[in-house]
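Asks: Got a predicted structure plus its sequence, pasted below:
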Amino acid sequence: MTPQPPENRDKDAGRWSDLSRPPLNAAALRRALVRPGALWTALDVVPATGSTNTDLAARAAEGAAEGAILVAEEQSSGRGRLDRVWSAPPRSGLFFSVYLTPRVPVEHWGWLPLLAGVATATALSQTAGIDTALKWPNDILVTAPEDSAAAGERKVGGILAERAGPGVVIGIGLNVSLTADELPVPTAGSLALAGARTTDRDPLLRAVLRSLERWYTDWQSADGDPAASRLQDTYAAGCATLGRSVRAELPGGTDLTGEAVAIDSDGRLVLATANGVQQPVGAGDIVHLRPATRQRPEGDDSPER
């Protein structure tokens, strides 16, 4: 065997420096997901980037085909709603974006982040063997065992959908193997801390993308109708927000408090207020959604994906 130059040995050592967090197998992922007739048309894994959403949106502007997937082993400036910033250790999670060009009425496009939530939550439940739930509008929750270092209901993932070119880029971030001392905020968790039966990111990513393909295909077949595609009912069934008293913090410092009673046909959260009014609130209308009984700590700006 020809000896490798020192710089190549260092590069390989860095790639495998944490054996508990091996790199993704890009070639195997492409073989499993990119095939004739499938939704997914390209899959790239990069060592690091600022934001997969930003990078894939740039590719969309240059003519990328629907079904392009961009995955990063490390994401240093991942963005959530309202440009909140989030980052995690290399190879500790799944950080990826997909590009979709829906052929349904544009008024139904607002369902895409909720569709991604349903697809992700169901895939994780089946593959990792953990209970998942959805916090409206864009968070993935798990309930960790009481003896866990991150017990109780915790956020393990988030979703961000952004218009790009003629379509939409959907970014998904999931905490997979983060330890308790690596969690970015007190309300965060990870699949490992929730007792997942696997933290192997390759099968987890394949499962999420296959689930997303199924849900997206069914939704398009129903012309984007959330009821006919079962999306509305499935989201509501898995939504932990429903039935709880919440406070929607609105731009300008105002807020709206009520019991979350439904997800309407536009994907908005319907709040039943104390004066008997049922008020729908869209994801773009709120700054934060919090439990009604919890006061926001001074300086709290918990990050989202």
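Replies: Cool, got the structure. Residues are numbered from 1 along each chain as shown.

Asks: contacts and neighbour counts: CA atoms only from here.
Replies: Will do.

Asks: show me where the protein has helices.
Replies: Ranges of helices in the chain, per DSSP state H, are 6-15, 26-33, 52-61, 112-128, 201-221, 231-237.

Asks: now, of those, which is deepest in the fold?
Replies: Comparing those by mean neighbour count (mean count of other C-alpha atoms under 10 Å), helix 112-128 ranks first with a mean of 23.

Asks: who touches that one?
Replies: By C-alpha atoms under 8 Å, 6 or more residues apart in numbering, the list of residues contacting helix 112-128 from outside reads 130-134, 137-140, 159-161, 170, 191, 196-199, 203-204, 207-208, 211-212, 215-216, 231, 234-235, 238, 267.

Asks: quick one on the thing from earlier: let me have the helices of the chain in a markdown table, adding distance to residue 249 as columns.
Replies: Shown next, in a markdown table, are these (distance: least, C-alpha to C-alpha, whole Å):
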| stretch | distance to residue 249 |
| --- | --- |
| helix 6-15 | 43 |
| helix 26-33 | 40 |
| helix 52-61 | 26 |
| helix 112-128 | 20 |
| helix 201-221 | 30 |
| helix 231-237 | 22 |
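
Asks: wait, which of the ones you listed is closest to residue 77?
Replies: Between residue 77 and the helices of the chain, the shortest gap by C-alpha to C-alpha is with helix 52-61, which sits at 9.1 Å.

Asks: for the closest residue to residue 241 other than its chain neighbours, what are its contacts?
Replies: Taking C-alpha to C-alpha, 6 or more residues apart in numbering, and ignoring the residues beside it in sequence, residue 241 has residue 135 as its nearest neighbour in space, at 5.5 Å. Taking C-alpha under 8 Å, 6+ apart as the criterion, residue 135 is in contact with 141, 239-241.

Asks: Please name the nearest non-neighbouring residue to residue 139.
Replies: In this structure, residue 139 finds its nearest non-sequential neighbour in residue 158, 4.5 Å apart by C-alpha to C-alpha, 6+ apart.

Asks: Kindly reformat the contacts of residue 135 as JSON lines containing neighbour count and distance to residue 273.
Replies: Written out in JSON lines, the entries for those read as follows (neighbours: other C-alpha atoms under 10 Å; distance: C-alpha to C-alpha, whole Å):
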{"residue": "141", "neighbour count": "25", "distance to residue 273": "25"}
{"residue": "239", "neighbour count": "23", "distance to residue 273": "19"}
{"residue": "240", "neighbour count": "18", "distance to residue 273": "18"}
{"residue": "241", "neighbour count": "23", "distance to residue 273": "15"}
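
Asks: could you dump these to a markdown table with distance to residue 88?
Replies: Compiled in a markdown table, the contacts of residue 135 are given as follows (distance: C-alpha to C-alpha, whole Å):
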| residue | distance to residue 88 |
| --- | --- |
| 141 | 17 |
| 239 | 26 |
| 240 | 25 |
| 241 | 26 |
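
Asks: and the comparison structure, right after this:
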Amino acid sequence: MTPRDASDANDKPNGSRWSDLDRPPLNGAALRRALVREGGLWCDVDVVQRTGSTNSDLVARAVEGTAAEGAVLVAEEQSAGRGRLDRQWTAPARSGLFFSVLLKPTEVPVARWGWLPLLTGVAVATGLSRAAGVDTALKWPNDLLVTVQGEERKAGGILAERAGDDGVVVGVGINVTLRAEELPVPQAGSLALAGAVSTDRDTLLRGVLRSLEEWYRRWRAAGGDPVVSGLQETYAAGCASLGRVVRAELPGDRSIVGEAVAVDGDGRLVIATGEGVQEPVGAGDVVHLRSV
């Protein structure tokens, strides 16, 4: 059995992949027909039933030379999904979208590749707004937020990793039909809990990947310039961290507290501290404390 045929297999030895009718399997063949086209970015869409991490798998394929730019790897379930800072990402089978894409922006200066996770965040938020009809926001740098019962909840995340000398694998995890009793932490959410008008994962994945292709082409055509491509302005407009008092947990057990006032040209979050200093943060964990 080839990997792309795996979506036609049972996902549990004692049960069918149709065992939860609220969570039907993805249709790999239909996704390929809809997304893979001549002149398009996406060259293949491979759906597998279960893996450790789509990011790890696609990075390995890229390094081995068996994956080209535009390869998409989707898993119905991940046993070792990873978020930023090596956090684990777990969810029931077919309850979300868990996928990675291989990008090779060789005409863009490497110094601007740090915008790829933020670009992906904009693309995911835009795609889901169109396909799911749910309002989303972005927590710097790469968390997708939804509102559940008046509370801000995390429904998705993005992780970018280098793949050889010329590639970047960007992984996306989105909670789609996760139920309240399945939430890993109280701060988590899902599109369904946020009142999405559609939780059809085939439709959502097509919408997100088309949005990602659109934004990636625009950014690449601008040489990675976040201003010319409109990326910096669009990200700032959808960033829930701006205008908030935040705490940034930085490498080296250092933290700063202040108002997040801007996203600079390098994609860093600029925090204005009580001492009147504006400090750009390029790595670390940001906690939303309150609105200004």
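Replies: On my side now, so go ahead. These figures come from a predicted structure and were not determined experimentally.

Asks: residue ranges of the strands in structure 2, please?
Replies: Using DSSP state E, the strands found in structure 2 span residues 44-51, 71-78, 81-82, 88-89, 96-103, 137-139, 143-148, 151-163, 167-175, 244-250, 254-263, 269-273, 278-281, 285-291.

Asks: Structure 1: matching residues for the first one?
Replies: So that's strand 44-51 of structure 2. On structure 1, the counterpart of strand 44-51 of structure 2 by TM-score structural alignment is residues 42-49.

Asks: same question, the fifth one
Replies: Mapping strand 96-103 of structure 2 onto structure 1 (TM-score structural alignment) gives residues 93-100.

Asks: try the second one
Replies: Under TM-score structural alignment, strand 71-78 of structure 2 corresponds to residues 68-75 of structure 1.

Asks: if we can go back for a sec, can you tell me what the residue nearest to residue 241 of structure 1 aligns to in structure 2?
Replies: For residue 135 of structure 1, the equivalent position in structure 2 is taken to be residue 139, counting by TM-score structural alignment.

Asks: Against residue 94 of structure 2, how distant is its match?
Replies: 25 Å (C-alpha to C-alpha, to the nearest Å).

Asks: do residue 178 of structure 2 as well
Replies: Here the criterion is C-alpha to C-alpha. By it, residue 178 of structure 2 lies 9 Å from residue 94 of structure 2.

Asks: More neighbours: these two, which one.
Replies: residue 94 (26 against 23; other C-alpha atoms under 10 Å).

Asks: The residue nearest to that one when sequence neighbours are not counted and residue 118 of structure 2, how far apart?
Replies: Sequence neighbours aside, residue 76 is the residue nearest to residue 94 of structure 2 in space, at 5.0 Å (criterion: C-alpha to C-alpha, 6+ apart). Residue 76 of structure 2 is 24 Å from residue 118 of structure 2, where distance means C-alpha to C-alpha.

Asks: same deal with residue 242 of structure 2?
Replies: From residue 242 of structure 2 to residue 118 of structure 2 the distance is 14 Å (C-alpha to C-alpha).

Asks: What of residue 65 of structure 2?
Replies: For residue 65 of structure 2, the distance to residue 118 of structure 2 (C-alpha to C-alpha) stands at 26 Å.

Asks: Equivalent analysis for residue 29 of structure 2, please.
Replies: Distance from residue 29 of structure 2 to residue 118 of structure 2, by C-alpha to C-alpha: 30 Å.

Asks: ditto for residue 23 of structure 2
Replies: From residue 23 of structure 2 across to residue 118 of structure 2, the span is 29 Å (C-alpha to C-alpha).

Asks: do the same with residue 75 of structure 2
Replies: Distance of residue 75 of structure 2 to residue 118 of structure 2, computed by C-alpha to C-alpha: 22 Å.

Asks: One more: residue 195 of structure 2?
Replies: According to C-alpha to C-alpha, residue 195 of structure 2 and residue 118 of structure 2 sit 25 Å apart.

Asks: How about residue 253 of structure 2?
Replies: 25 Å.

Asks: now do residue 125 of structure 2
Replies: 11 Å.

Asks: Same check on residue 83 of structure 2?
Replies: According to C-alpha to C-alpha, residue 83 of structure 2 and residue 118 of structure 2 sit 15 Å apart.

Asks: One more: residue 124 of structure 2?
Replies: Look at residue 124 of structure 2 and residue 118 of structure 2: by C-alpha to C-alpha, they are 10 Å apart.

Asks: How about residue 240 of structure 2?
Replies: Using C-alpha to C-alpha, which is the criterion applied here, residue 240 of structure 2 is 13 Å from residue 118 of structure 2.

Asks: ditto for residue 168 of structure 2
Replies: 13 Å.

Asks: so residue 73 of structure 1 touches residue 25, yeah?
Replies: No: in this structure residue 73 of structure 1 lies outside contact range of residue 25 using C-alpha atoms under 8 Å: 10.9 Å.

Asks: Looking at these two, which one has more neighbours?
Replies: With other C-alpha under 10 Å as the criterion, residue 73 of structure 1 and residue 25 differ in neighbour count, and residue 73 comes out ahead with 21 against 11.

Asks: Pull the contacting residues for the more buried one.
Replies: Residue 73 of structure 1 neighbours (C-alpha under 8 Å, 6+ apart): 23-24, 45-48, 90-91, 93-95.

Asks: let's see it at 6 Å
Replies: When the contact criterion is C-alpha atoms under 6 Å, 6 or more residues apart in numbering, the partners of residue 73 of structure 1 are 47-48, 90-91.

Asks: So which of these wins on neighbours?
Replies: Among those, residue 91 has the most neighbours (other C-alpha under 10 Å), with 25 neighbours.

Asks: circling back to that earlier point, can I get the strands of structure 2 in CSV with distance to residue 226 of structure 2?
Replies: Formatted as CSV, the entries for those read as follows, by distance: least, C-alpha to C-alpha, whole Å:
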stretch, distance to residue 226 of structure 2
strand 44-51, 28
strand 71-78, 24
strand 81-82, 27
strand 88-89, 29
strand 96-103, 17
strand 137-139, 17
strand 143-148, 19
strand 151-163, 18
strand 167-175, 18
strand 244-250, 23
strand 254-263, 11
strand 269-273, 14
strand 278-281, 17
strand 285-291, 22
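
Asks: Quick one, which of those strands gets closest to residue 113 of structure 2.
Replies: Of those, nearest to residue 113 of structure 2 by C-alpha to C-alpha is strand 167-175, at 8.4 Å.

Asks: Give me the contact list for that closest one.
Replies: Identification of contacts with strand 167-175 of structure 2 by C-alpha under 6 Å, 6+ apart yields 55, 96-104, 155-162, 190.

Asks: Please tell me how far it is from the chain's geometric centre.
Replies: 5 Å (C-alpha atoms, centre = their mean, to the nearest Å).

Asks: Fine by me, we can end here.
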